[in-house]
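K.L.:
my questions concern the predicted model and sequence given below.
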Amino acid sequence: MSSETPSPRAARKDDHVRLASAQQTEGPRRSDFDDLEFVHHALSGTSPETVDLSVDLGDWTWSAPFYVNGMTGGTETTARINRDLALAAAETGLPMACGSMSVALDDAEAAKGFTVIREVNPDGFVMGNLGAGRSADDARRAVELLGADALQIHVNPVQETAMPEGTRDFSEWLDGLAEIVAACPVPVIVKEVGFGLSRRTLGQLAEIGVRFADVSGAGGTDFLRIENDRAGAHDFAMLTGFGQSALACLLDAPDEWTGGGAVSAGVLLASGGVRNPYDVVKALACGARAVGVAGTFLQTVLDHGPDGLIDLVCTWQDQTRALLALLGAQRSTDLAHTDLLTRGRLGEFARLRGIDVVALSHRSEALPSSDELSRRNQQ
């Protein structure tokens, strides 16, 4: 890519990576993931050898219940990051999303920071990414540019509000999303960028035909803080803590998104502050079909390159399989029958939203007993 001074939009990409990385190196932070516990049933486990990590998302089957979520692209620095992420995704079989491709649609030179993903991972599952507010034609162009299997559309009103050059008119986003969903040649995944998709928002998405949504909750990379840091004046620091976590959004999701309704609206994905395989398993137990990881994978690539991320992903796959076995789940969907204890801030959210936390702690009681299963098998 060109070594000339980057455009303001491209420079913003590098700023985002630098500031996101700085957040990752600050050390562990408590999150809603720490407020969710499994009731331990010591004799209910199974063998890791029988655990199947693959997940069925309707349109696709992925080899593991987590993936590389959208991060960056569009500059020399971010092109190298995308290349390393794509190399690791190709080696491990993980699906991968890129960051916002808006800059690539307007600048052929910037497009190289995204097309490198497909160059090094020609057969992998790749997701493009655009922001809400772009046109249906832009969506088609982004899919074609990347040879994308799906297209993430990110909705980021909080970030845009704090961004010095951001928009603050969101009045046409829903109609624009409907046009993109109708015209896009591949499935559309609507995602937030770290502030959560509420029950109401998920209902609106279902009404316009969205079948995949990433709730992308608070607790991970904080784009409000990033934009405040970029602006310098911290005008919107008053919004610190705004939004809901991924687990809160999953627990509050409408029944039609979680399998509790007569008709399924679609598939829920989750991301936002995922630190380890235990967080992945907790999100799966709360209704996510697969879990996106960004900050942890980004920092690993920055520190240790693609080989370091390959090693980490392989470790996560092994540990996720072991955790499922511990919880008696042969597939990730079996986690819907685990007993969950919601404490702290997450528990308070659940109670305020009318979520039956007692029922969550007794979900396994709906399962047939081993004697009942034996009787059924003998019939």
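P.N.:
Done, it's in.

K.L.:
when you work out contacts or count neighbours from here on, use the C-alpha atoms and nothing else.
P.N.:
Will do.

K.L.:
quick one: list the elements packing against the host helix or strand of residue 11.
P.N.:
If you go by DSSP states H and E, residue 11 is part of helix 8-24. Under the contact criterion of 3 or more C-alpha pairs under 8 Å, 6 or more residues apart in numbering; DSSP states H and E, helix 8-24 touches helix 76-92, helix 223-231, helix 295-326.

K.L.:
export these to JSON lines and tack on distance to residue 284 and mean neighbour count?
P.N.:
Shown next, in JSON lines, are those (distance: least, C-alpha to C-alpha, whole Å; neighbours: other C-alpha atoms under 10 Å):
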{"stretch": "helix 76-92", "distance to residue 284": "20", "mean neighbour count": "22"}
{"stretch": "helix 223-231", "distance to residue 284": "24", "mean neighbour count": "21"}
{"stretch": "helix 295-326", "distance to residue 284": "10", "mean neighbour count": "19"}
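
K.L.:
nearest to residue 348, of the ones you listed?
P.N.:
Checking those against residue 348 by C-alpha to C-alpha gives helix 223-231 as the closest, at 23.8 Å.

K.L.:
tell me the angle that closest one makes with helix 8-24.
P.N.:
Put simply, helix 223-231 runs at 120 degrees to helix 8-24, going by axes from the mean of the first three to the mean of the last three C-alpha atoms, to 10 degrees.

K.L.:
next one for the comparison:
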Amino acid sequence: MKWKLSSLIGILAAVCIPLGIAIALLVASPASANSPPPPFMNWFSLTYPSGQTTLQGLQIVDCSTATCEKPVLLIQYGECRDTGCLTSPAIFAQRGDRFDCFDDRCLWLGSALDSFPINAPQQKDEPKKWFRLIGQFADRLRLSAPILKGETTSFPMNGVWQVEVTSDSMQMAQKKGIISYSALSPFQEYSNRMFWSSWLLTILLELLVAWLFLWWRKASQQTLSRTLVAIAMVNLFSYPVVWIFFPSLEPFQSVFSRYFGISSLAIAMLYGLMMHVESKVSSRKLIFDSFIILIGANIIGFFVALCFGYGRWEPIVEGIPYRFTLPASEIFAVVYEAWVIATLSLGQLSFKQAGLLSLLTNATSLLLGVILFSFTSNL
């Protein structure tokens, strides 16, 4: 029996959407109840205003006084060999905690279960404690000033710390009110703040730029309307790849985000292939089919990612820095959108012409994104 693509899309709509809603209602409450508690996460983001230098090792030490005469090594990453480094065994490493660094980010991952001993007596009037960082860099050893624990900071509970590496020391400050379960690059932080509004602005801006370009090229009304529909629809699938898949390849990303990112790429490629088969459908049917595929396939992708990532709080350390994923995502967007636009243009645009149009629209939306990122970062 020969199945038409429209039949498959109908089945996708009839089965996946109600099934996804039903599963979401059934598992939402039990999932949060049965999920293991997240570990404590202390993120350290390093900046180098005095010039980049290679981090070779980092120690977190505990101090009983503000001058830190008798420091105790809590956890260590890499090697610390210069005078001033502690050589005693790391207390929390023996307990199974992890301390990893990649590029300019470090993460101390502590066990939440071990941090709450059930039978431990409650301590009253505990003495004050401080902590500091000892960093082994390629050029020299650097220390941070001791910071008081508990009163003005959340250490050793969850925290995000900004570490400024100067020419001879480290200056550390906690970002207040932030708890993160994955490392966010600057563009991920922007995406978290403006994902939906930026998606809408991207589509509207690219439609405007495309309309001006096609009007200038004196395109026919049929070419103009069909191309604008194709641009709007393809952005429903290319945008999640740019802002979900490529960021999920960066260091310290959760298992869920990585699998969900892969699903967004798979959905985009599936959409492109399906539109290649049904490239001559009417614009109205194209819009309907695109939304059905978008909703149904993402429901499936979400639950696949949930199956693999449920309860796995530990981020994946290895990854590709965003200075590489960002340009790669833009190259993907230009090529992918050119392919789909040329496919859906009913033969009115060649791949070369669609590529020029895609390059123009994506360059404009990227420029808008950089402007918005700079503006929101200063707020």
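P.N.:
Great, that's in hand. Remember, it's a predicted structure, so these values are computed and weren't measured experimentally.

K.L.:
fetch the TM-score of the aligned pair.
P.N.:
Once superposed, the chains reach a TM-score of 0.22 (TM-score structural alignment, normalised by the length of structure 1), with 143 aligned residues with a C-alpha RMSD of 7.0 Å.

K.L.:
residue 19 of structure 1 is nearest to which of the helices and strands packed on helix 8-24 of structure 1?
P.N.:
Go through these one by one with C-alpha to C-alpha and the one that ends up closest to residue 19 of structure 1 is helix 223-231, at 6.1 Å.

K.L.:
just to revisit the earlier point, flag every buried residue along the helix holding residue 11 of structure 1.
P.N.:
Within helix 8-24 of structure 1, the residues that count as buried by 16 or more other C-alpha atoms under 10 Å are 10, 12, 13, 14, 15, 16, 17, 19, 20, 21, 23, 24.

K.L.:
and which of those residues is nearest residue 199 of structure 1?
P.N.:
Nearest to residue 199 of structure 1 among those, counting by C-alpha to C-alpha, is residue 20 at 27.8 Å.

K.L.:
correct me, but that closest one touches residue 227?
P.N.:
No - proximity of residue 20 of structure 1 to residue 227 does not meet the contact threshold set by C-alpha atoms under 8 Å, at 10.6 Å.

K.L.:
wait, residue 300 of structure 2 touches residue 21, no?
P.N.:
No - using C-alpha under 8 Å, residue 300 of structure 2 is not in contact with residue 21, being 10.9 Å away.

K.L.:
which one's more surrounded, those two?
P.N.:
Under the criterion of other C-alpha atoms under 10 Å, the comparison of residue 300 of structure 2 against residue 21 puts residue 300 first, with 18 against 11.

K.L.:
quick check: closest non-adjacent residue to residue 235 of structure 2.
P.N.:
In space, and not counting its chain neighbours, residue 235 of structure 2 is closest to residue 203: 6.5 Å by C-alpha to C-alpha, 6 or more residues apart in numbering.

K.L.:
OK, contacts around that neighbour?
P.N.:
Listed by C-alpha atoms under 8 Å, 6 or more residues apart in numbering, the contact partners of residue 203 of structure 2 are 231, 232, 235.

K.L.:
report the buried residues of the host helix or strand of it.
P.N.:
For residue 203 of structure 2, the host element (DSSP H and E) is helix 186-216. Neighbour-count burial for helix 186-216 of structure 2 flags 187-188, 190-191, 194-195, 198-199, 201-203, 205-207, 209-211, 213-214 (criterion: 16+ other C-alpha under 10 Å).

K.L.:
just stretch 331-341 of structure 2 next, same as before
P.N.:
Quick answer for stretch 331-341 of structure 2 (16+ other C-alpha under 10 Å): 333, 334, 335, 336, 337, 338, 339, 340, 341.

K.L.:
what's the answer for stretch 370-379 of structure 2, then?
P.N.:
residue 373.

K.L.:
name the residues that touch that stretch?
P.N.:
With C-alpha under 8 Å, 6+ apart as the test, stretch 370-379 of structure 2 has contacts from 187, 190.

K.L.:
now do 10 Å
P.N.:
186-187, 189-191, 193-194, 198, 365-369 (C-alpha atoms under 10 Å, 6 or more residues apart in numbering).

K.L.:
from the residues you listed, pick the one nearest residue 357 of structure 2.
P.N.:
Of those, the one sitting nearest to residue 357 of structure 2 (C-alpha to C-alpha) turns out to be residue 365, at 12.4 Å.

K.L.:
pretty sure the closest one is touching residue 198, no?
P.N.:
Yes - Residue 365 of structure 2 is in contact with residue 198 according to C-alpha atoms under 10 Å; the separation is 9.4 Å.

K.L.:
quick check: neighbours shared by residue 20 and residue 227 of structure 1?
P.N.:
Counting by C-alpha under 10 Å, 6+ apart, residue 20 of structure 1 and residue 227 have no common neighbour.

K.L.:
what's around residue 199 of structure 1, how many residues?
P.N.:
Around residue 199 of structure 1 there are 17 residues (other C-alpha under 10 Å).

K.L.:
over to residue 173 of structure 2?
P.N.:
The number of residues packed near residue 173 of structure 2 is 13, by other C-alpha under 10 Å.

K.L.:
which ones are touching it?
P.N.:
Residues near residue 173 of structure 2 by C-alpha under 10 Å, 6+ apart: 44, 147, 153, 160, 161, 162, 163, 164.

K.L.:
redo those residues as TSV? Include neighbour count.
P.N.:
TSV is the format used below for the contacts of residue 173 of structure 2 (neighbours: other C-alpha atoms under 10 Å):
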residue	neighbour count
44	22
147	19
153	16
160	22
161	20
162	17
163	21
164	19
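
K.L.:
give the contact list for the closest residue to residue 91 of structure 1 other than its chain neighbours.
P.N.:
Spatial nearest neighbour of residue 91 of structure 1, excluding adjacent residues (C-alpha to C-alpha, 6+ apart): residue 310 at 7.1 Å. Contact analysis of residue 310 of structure 1 by C-alpha under 10 Å, 6+ apart lists 84-85, 87-92, 297, 300-301, 304, 316.
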